[in-house]
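1. kindly generate the corresponding structure for this input.
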Amino acid sequence: MTAGPEPNERVAEVRERVDASTFHRAFGMRLEHVAEGEVDLRLEAGPEHLNLMGTVHGGVLATLADSATGLAYRTVLEPGTTFTTIQLSLTYLTAGRAGRIVARGRVVKQGRRTGYAEADVVDGKGKLLARATALLAVTPEPQ
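-> Below you'll find the model as predicted:
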């Protein structure tokens, strides 16, 4: 079995990638916590994140959850591999309002070909807004 990457190496890589990501910056996501197998992404939801009812758009919560599960999984990948989300399931539990929102992603199972991660999306008071599960396919890193 191939030894995995040094934990700090993958964690540092996730930090660097998120810091350099125009997508995360444009969306307003900030990395709040990263460790091996876990990531917290924060968003200060503003008017640009709200739907016509004045609550946080479900797609915003899904994007946060997808990003948190994927980044958490990236911290445990073997060298020379990457991943893609092949299934994302989200259960919305209550409407989110403008303000602080955090998606807490964590790896549940790491496999050679697929992995499984979960995320809880909470508001600034810790109220659970949504829960997500993600199935991720592990593939060779493109050359």
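2. C-alpha only now, for contacts and for neighbours.
-> Will do.
3. following the longest helix anywhere in the chain, which helix or strand shows up next?
-> Longest helix of the chain, by residue count under DSSP state H: helix 58-74. Downstream of helix 58-74, the next assigned helix or strand under DSSP states H and E is strand 81-92.
4. run this one through as well so I can compare:
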Amino acid sequence: MSDVQAFAAEIFNSQPFTRWIGAELVSVGSDHADIGLHVSGHHRQQHGFVHGGVLSYLADNALTFAGGVALGGDALTSEFKINYIRPARGGYLMARARTIGKGKRQAVCQCEILSNEDSGSHLCAVAQGTIISVAVPAD
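-> Predicted coordinates for the structure are as follows:
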């Protein structure tokens, strides 16, 4: 495991909400991050589709990891926008984010969220966001 992967895994595993929702850091590299989620009943809304908040969480976290790694450290989302393309019906979701541009303190990233269904993998949402580098104060 590389230093980048170890750093990302440490941060990912320290997020209580991430553990609660059941997400997994599938892949991380110098400018990208993939986050997966096995869909359970509590992830769905009243029509049986995966709740939009779950898709939004995946986009936000994948964007931030892709941007944070590209910026070389800890990061936060400054803003992001999500477009829901089609309902997510499948049993597994994959958020694939990549950095499309970066400066010293911020990165712009894009993310696609795919839903694996019986008929194949389908694009269900796309997002774009600005990620900022942060310095965590010492205790």
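5. kindly provide the TM-score of these chains.
-> Here the superposed chains carry a TM-score of 0.88, computed using TM-score structural alignment, normalised by the length of the second structure; 134 aligned residues with a C-alpha RMSD of 1.5 Å.
6. before we move on, back to that, next, the buried residues of the longest helix of the first structure.
-> Residues of helix 58-74 of the first structure classed as buried: 58, 60-62, 64-74 (neighbour count, 16 or more other C-alpha atoms under 10 Å).
7. equivalent analysis for stretch 73-87 of the second structure, please.
-> 73, 74, 75, 76, 77, 80, 82, 87.
8. now do the contacts for the second one.
-> Pointing back at residue 74 of the second structure there. 68, 133, 134, 135, 136 (C-alpha atoms under 8 Å, 6 or more residues apart in numbering).
9. which position in the first structure aligns with it?
-> In the first structure, the residue matched to residue 74 of the second structure (TM-score structural alignment) is residue 82.
10. now swap in residue 44 of the second structure and tell me
-> By TM-score structural alignment, residue 44 of the second structure lines up with residue 50.
11. what's the closest non-adjacent residue to that match?
-> In this structure, residue 50 of the first structure finds its nearest non-sequential neighbour in residue 56, 4.3 Å apart by C-alpha to C-alpha, 6 or more residues apart in numbering.
12. and the one you found, how far is that from residue 20 of the first structure?
-> 25 Å (C-alpha to C-alpha, to the nearest Å).
13. what does residue 14 of the first structure give?
-> Counting by C-alpha to C-alpha, the gap from residue 14 of the first structure to residue 20 of the first structure is 10 Å.
14. and residue 65 of the first structure, by the same measure?
-> 20 Å.
15. what does residue 63 of the first structure give?
-> From residue 63 of the first structure to residue 20 of the first structure the distance is 18 Å (C-alpha to C-alpha).
16. got it, and residue 46 of the first structure?
-> Distance from residue 46 of the first structure to residue 20 of the first structure, by C-alpha to C-alpha: 22 Å.
17. okay, these two: which has more neighbours?
-> residue 46 (14 against 11; other C-alpha atoms under 10 Å).
18. OK, contacts around the residue lying closest to that one once chain neighbours are set aside?
-> Counting by C-alpha to C-alpha, 6+ apart, residue 98 is the residue found nearest to residue 46 of the first structure once chain neighbours are left out, at 5.3 Å. Contacts for residue 98 of the first structure (C-alpha under 8 Å, 6+ apart) come out as 44, 45, 46, 47, 49, 50, 55, 56.
19. likewise residue 8 of the second structure?
-> Shown in contact with residue 8 of the second structure (C-alpha under 8 Å, 6+ apart): 28, 65, 69.
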